[in-house]
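Participant: predicted structure and sequence below. I'll ask about it afterward.
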Amino acid sequence: MSQENDRPGGYGQTGRPPKIKNKNAAAVQITAEQLIREAYDRQGTQQKAPRQKILDGEELSDYQMRRRREFEEGVRKNRTNIAEWLRYASWEESQNEIARARSIYERALEIDGRNQTVYIKYAELEMKNKNINSARNLYDRAVTILPRISQFWYRYTYMEELLGNIGGAREIFNRWMQWEPEEDAWNAFIKFEVRYKETENARAVFERFVYVHPQPKSWLKWTTFEENQGEFDRVREVFGLAIDRLGEAFIDQHIFISFAKFETRMKEYERARAIYKYALERLPKAKSQALYNQYTIFEKQFGETEDIETVVENKRRLEYEAAVKHNPNDYDAWIDYIRLEEASSLSSIEQTRDVYERAISEYPTVAEKKLWRRYIYIWLFYALFEETIAKDIDRARQVYTACVSLVPHKRFTFAKLWLQYAWFEIRQRNVGAARRTLGRALGICPKDKLFRGYIEMELELREFDRVRTLYSKYLEFNPTNCATWVEFAKLEMALGETERCQALFDIAIEQPTLDMPEVLWKAYIDFEYDQGDYEKTRALYERLLGMTDHVKVWISLARFELSVSAQDSPIEAARNVYERAYKRLRELGLKEERLALLESWRETEEYENGDVTVAEQKMPRRVRKRRELDDGSLEEYFDYVFPDDEEQGSRFKLLAKAHMWKQKMQGETSTEDGG
């Protein structure tokens, strides 16, 4: 091998890899796993650089001088790199050069006097070498310069406590607390006093603590401390102080819950109940759900249900009063307030009536029906209250009368109001007054709902002549309502008046405008079918088909013929209808309807064991086509191609070609004659 390839990696002097002449695959292949394993094994066999062994003091001095020169060069190049200073000081400490290490830390602090790591490492150096006063002076210096860094205070107090200087540690804690630190610092001070059984000192710390951090959890920690000390009277004092200090704006429900639970543990159940009631009366509903739940549990264990219901009712009453005072036209709040008074066992009829009177006095200022709807419901509830609860019938009638006179019927009315008034008179066995009420309503503001309600009342009274009269008036008012025609006809059919029913249907289908004519025609056809008059039914179908070519009408006629045909093979009659329908829909060019007709035709043939191929031969193919939109883009859609349409198209193409050939031949003949 040449000397070039003896270089690492097999590269020559030029730095390029050697050329490989034979690029065929080797006889023995090496896997990637083997390559990785060999590389790992070779890493283990590499020899580490031997550590320097210093044999005498001269070599040590040379080594130290060289290392110091390196460190000094490093810190000179980048004086702000504190990590380099820390490595320098740590090396001097390893050489037992404490004075030099101290000097390096001081030099580092001159560069960055607020670096926490330098102070901590510096203090650890002094403590490891038992220079307690130096460590104390260093911590004192650190907390003076950086009083908001809690780590210095924790280490300072821990060092003094570890040395047994309890008074010094307490003095440091007091200095720390003057800066009003976070809660953990106060907790550490309290635990320190508790460890040395200085209860009064811990209590004094708690007093300062809750002043700096007046959150509810701080007060609860104090109460827990006092309870653990067995000072139950002090616990009550602390809870009272917390309630007074926080006030209603910042008080939390958990303060009251903890206070009540404490009294429960002390078996002072009346005290606990008083606390719960006091809290529920003062805290808003959104901030007292947990309090209410705890009170419920308490009363289930130690009290009665009436007590909690009273408190909750009073609380809700205050909330409703605030709501209606804020918005007098909030009728939902008035209704909830009224429901509360009606359900309360403590409210009298006069109190409930007073709330009703206050609610109805706040009538809407704008004549819009959607704003009056909830207001009218209050009147209706008021009338029902006087009738069913107060049992004052005359007052209930006065409520109805006042409400009817209040509504601006010229602009809008409420059918429910008139109907409720009429049914009220019916319940009082005053049928004449009920009829006069609804008659007045129809005269002032006729509505569909009023007619239907009046008809329903007369039907309940079995006054069928009056019902006929009302239906007649109703149809004069709104002759386009197909449902009314059908209901009137059903009434006559139920009474056995077949001729009247047929006459009504005949009049109805002659109306020029109907809202749902398909409902009317179906009802008429079903009526004639039920009567067994198939000829009349068939005539109605034909008459309807003269007005519309809807596919459902054709299918219904085919099924009718299938059900009433007297032939041996009823499928023939239905097939004739299907063929007529298919021909008509084909003329109109309705492809979707033709497909629906063919599917129904095929189902009918299958059900009657007929010839399915008759319908299947006409079934279309579904093809994909494109069409151009208004913006010039193309849209894909599906179309149906029927076999008979293709045959007709082929015939048209053949005739067109024959016509062209004829014109061509005539042109050649005329040319020859001219020549």
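Facilitator: Everything's here; your move. Numbers count the residues shown, from 1 in each chain.

Participant: please make it C-alpha for all contacts and neighbour counts, starting now.
Facilitator: Will do.

Participant: and the residue nearest the centre of this structure?
Facilitator: Geometric centre of the chain, nearest residue: Ala286, 20.1 Å, by C-alpha atoms, centre = their mean.

Participant: any idea how far Arg317 is from that residue?
Facilitator: Applying C-alpha to C-alpha, to the nearest Å, the value for Ala286 to Arg317 is 15 Å.

Participant: tell me the buried residues in the host helix or strand of Tyr529?
Facilitator: According to DSSP states H and E, Tyr529 maps onto helix 517-531. Residues of helix 517-531 classed as buried: Pro517, Leu520, Trp521, Ala523, Tyr524, Ile525, Phe527, Glu528, Tyr529 (neighbour count, 16 or more other C-alpha atoms under 10 Å).

Participant: ok, the last one - contacts?
Facilitator: So that's Tyr529. Each residue near Tyr529 by C-alpha atoms under 8 Å, 6 or more residues apart in numbering is listed here: Thr537.

Participant: following the helix or strand harbouring Thr484, which helix or strand shows up next?
Facilitator: Taking DSSP H and E as the criterion, Thr484 maps to helix 482-494. Next in sequence after helix 482-494, counting helices and strands by DSSP H and E, comes helix 498-509.

Participant: elements contacting that following helix?
Facilitator: helix 482-494, helix 517-531 (3 or more C-alpha pairs under 8 Å, 6 or more residues apart in numbering; DSSP states H and E).

Participant: buried set for it?
Facilitator: Buried, per 16+ other C-alpha under 10 Å, within helix 498-509: Thr498, Arg500, Cys501, Gln502, Leu504, Phe505, Ala508, Ile509.

Participant: which pair of these spans the longest distance?
Facilitator: Spatial extent of the buried residues of helix 498-509 (C-alpha to C-alpha) is set by the pair Thr498 and Ile509 at 16.8 Å.

Participant: tally of neighbours for Lys490?
Facilitator: Around Lys490 there are 18 other residues, counting by other C-alpha atoms under 10 Å.

Participant: you'd agree it is up against Gln502?
Facilitator: No. Between Lys490 and Gln502 there is no contact, the gap being 10.4 Å when judged by C-alpha atoms under 8 Å.

Participant: give me the next element, helix or strand, following the helix holding Tyr529.
Facilitator: helix 534-545.

Participant: okay, pairing it with this:
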Amino acid sequence: MAGRDPRDRAPRVRNRAPAAVQITAEQLLREAQERQEPAIQAPKQRVQDLEELSEFQARKRTEFESRIRYSRDSILAWTKYAQWEASHNEYERSRSVFERALDVDPRSVDLWAMQIKYTDMELKARNINHARNLFDRAITLLPRVDALWYKYVYLEELLLNVSGARQIFERWMQWEPNDKAWQSYIKLEERYNELDRASAIYERWIACRPIPKNWVTWAKFEEDRGQPDKAREVFQTALEFFGDEEEQVEKAQSVFAAFARMETRLKEFERARVIYKFALARLPRSKSASLYAQYTKFEKQHGDRAGVELTVLGKRRIQYEEELAYDPTNYDAWFSLARLEEDAYRADREDGENVEPTRVREVYERAVANVPPALEKRYWRRYIYLWLQYAAFEEIDTKDYDRVRDVYKAAIKLVPHKSFTFAKLWLAYAYFEIRRLDVSAAPLHRLYRVRDASARV
């Protein structure tokens, strides 16, 4: 470091102020562009006679052959070579180039795609049979490439050879392709008003892929062509196919919904109502929200007051059940569900029906089974109110006084009295026994102990 020449150091910048004239990058690029030397353009050559044309073609062929010799697997090189020959109307040579390329990789999708584009040149030259042979070889070697089949069908339909297009589709359907291919075959028959043939194709399609969407599509087709009985038969066959098991009915919800909508369009409201109820009776509430929503809309449009109330009731049940499935200790949701069932029970009684409070009791039993996990009084308050409401329902609505007594005793037994107690619970039990004129059964020894506590609860 000591022997370093001071002149090798970077010069010190004495004036750090900006220059008076600023030079931008744009100015630098413009100056470089202006000083750039013009590119050399090759002179245009024109072929004057056949001898020069032959020389030019021989030279280009030599260049193409050299390229494919060094890059034999390059599809682009083969394609350019064949297209160049076709552009000079040398179709025999162009076919020969493609055949040589296919010898390299006969199952190359890209190569066949390029060759299919080449068929346009064959068609322009009116070499129709050559194009057909090319397509036939393509679909034989690559039957799972849908684009080849579509091009082949388009060619035959373009030539107004409908029977030929139908034969191609029949060959294609033997490979059981995707739904789009089946729909294309059906649309072909629809374009030529062969609706019975289209219906037969739908039947084969369903046998191949019996999913709900395809059943609905077939039934809609039959309805649109003015065959409602055939559409009903399709739907009924679909429902028989899926069966009555819960899992299968859940899978076929779209079929039930479409069937009911069709009956609604045909003004068969009772049929539609039966279909909705049949499906909803076999599905759990948590899995039929969409179907319930459609049923509710149907009843609002075409049902009576009782039917609308029933569907709204079912929809709210599903909502509360979903909340409780997420959090079983959501006591507010239990209160709402219990009140909902109580109102439904009272409405049925007012209509003169002899109904049992089984559903209400089931809700209360499920609710009180969810004991708070912590021994803290603030977590138990809403829970104890469930017991109190349960007892009030049994006393006022069902008048099953023995069951009321059992409810109070079960609640009192469940409370951890060594940690805390609830004055309202003791008082409610005592007042119940007093109302029953059984003072000896009332827990009077507890009333004085919890009198002060009652003000706090």
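Facilitator: Great, that's in hand. All values reported here derive from a predicted model rather than from experimental measurement.

Participant: need the TM-score from the superposition.
Facilitator: TM-score for the superposed chains, counting by TM-score structural alignment, normalised by the length of the second structure: 0.76, backed by 418 aligned residues with a C-alpha RMSD of 4.5 Å.

Participant: still on that earlier bit, what range does the helix holding Tyr529 of the first structure cover in the second structure?
Facilitator: Alignment note (TM-score structural alignment): helix 517-531 of the first structure is unmatched in the second structure.

Participant: which residue packs closest to Ile455 of the first structure, ignoring adjacent ones?
Facilitator: Excluding the flanking residues, the one nearest Ile455 of the first structure by C-alpha to C-alpha, 6 or more residues apart in numbering is Val467, at 5.7 Å.

Participant: also Tyr122 of the first structure?
Facilitator: Per C-alpha to C-alpha, 6+ apart, closest to Tyr122 of the first structure is Tyr105, 6.4 Å.

Participant: and if you look at Leu470 of the first structure?
Facilitator: Ile455 (6.5 Å).

Participant: report the contact partners of that neighbour.
Facilitator: Val467, Leu470, Tyr471.

Participant: give the buried residues for the helix or strand where it lies.
Facilitator: Using DSSP H and E, Ile455 of the first structure maps to helix 448-460. Neighbour counts over helix 448-460 of the first structure (16+ other C-alpha under 10 Å) mark Leu450, Phe451, Gly453, Tyr454, Ile455, Met457, Glu458 as buried.

Participant: what angle separates it from helix 482-494?
Facilitator: 10 degrees (axes from the mean of the first three to the mean of the last three C-alpha atoms, to 10 degrees).

Participant: need the next SSE after helix 448-460 of the first structure, C-terminal direction.
Facilitator: helix 464-477.

Participant: would you state the strands of the first structure in chain order?
Facilitator: In the first structure, the segments counted as strands under DSSP state E are 621-628, 634-641.

Participant: dump those strands to JSON lines, plus mean neighbour count and distance to Glu180 of the first structure.
Facilitator: Shown next, in JSON lines, are these (neighbours: other C-alpha atoms under 10 Å; distance: least, C-alpha to C-alpha, whole Å):
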{"stretch": "strand 621-628", "mean neighbour count": "11", "distance to Glu180 of the first structure": "79"}
{"stretch": "strand 634-641", "mean neighbour count": "12", "distance to Glu180 of the first structure": "75"}
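
Participant: possible to save those strands as TSV with distance to Glu38 of the first structure?
Facilitator: Conversion of the strands of the first structure to TSV gives the following (distance: least, C-alpha to C-alpha, whole Å):
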stretch	distance to Glu38 of the first structure
strand 621-628	65
strand 634-641	64
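
Participant: Lys48 of the first structure: which of these is closest?
Facilitator: Using C-alpha to C-alpha, the strands of the first structure put strand 634-641 closest to Lys48 of the first structure, at 76.4 Å.

Participant: relative to the second structure, which residues correspond to the closest one?
Facilitator: Under TM-score structural alignment, there's no match for strand 634-641 of the first structure.

Participant: check contacts around the aligned residue in the first structure for Ala138 of the second structure.
Facilitator: Aligned by TM-score structural alignment, Ala138 of the second structure pairs with Ala142 of the first structure. By C-alpha under 8 Å, 6+ apart, the contact list for Ala142 of the first structure reads Tyr119, Phe152.

Participant: and the counterpart of Arg61 of the second structure in the first structure, what does it touch?
Facilitator: Residue pairing (TM-score structural alignment): Arg61 of the second structure is matched to Arg68 of the first structure. Not one residue lies near Arg68 of the first structure by C-alpha under 8 Å, 6+ apart.

Participant: again, 10 Å this time
Facilitator: Contact analysis of Arg68 of the first structure by C-alpha atoms under 10 Å, 6 or more residues apart in numbering lists Asp62, Gly74, Tyr88, Trp91, Glu92.

Participant: can you check Glu171 of the first structure too?
Facilitator: Thr157, Asn165, Met177.

Participant: aligned counterpart of the first one in the second structure, please.
Facilitator: Taking TM-score structural alignment as the criterion, the aligned counterpart of Thr157 of the first structure in the second structure is Val153.

Participant: hmm, Ile139 and its match touching each other?
Facilitator: No. Counting by C-alpha atoms under 10 Å, Val153 of the second structure stays clear of Ile139, with 11.2 Å between them.

Participant: need the residues touching each of these two.
Facilitator: Ala147, Ile168.

Participant: quick one, which of those two is more surrounded?
Facilitator: Of the pair Val153 of the second structure and Ile139, Val153 is the one with more neighbours under other C-alpha under 10 Å, namely 24 against 20.

Participant: hey, where'd the helices end up in the stretch 101-250 of the second structure?
Facilitator: Per DSSP state H, counting those that start in this stretch, the stretch 101-250 of the second structure carries helices over the ranges 109-124, 128-141, 146-158, 162-173, 179-191, 195-208, 212-224, 228-242, 246-251.

Participant: most tightly surrounded among those?
Facilitator: helix 212-224 (a mean of 19; mean count of other C-alpha atoms under 10 Å).
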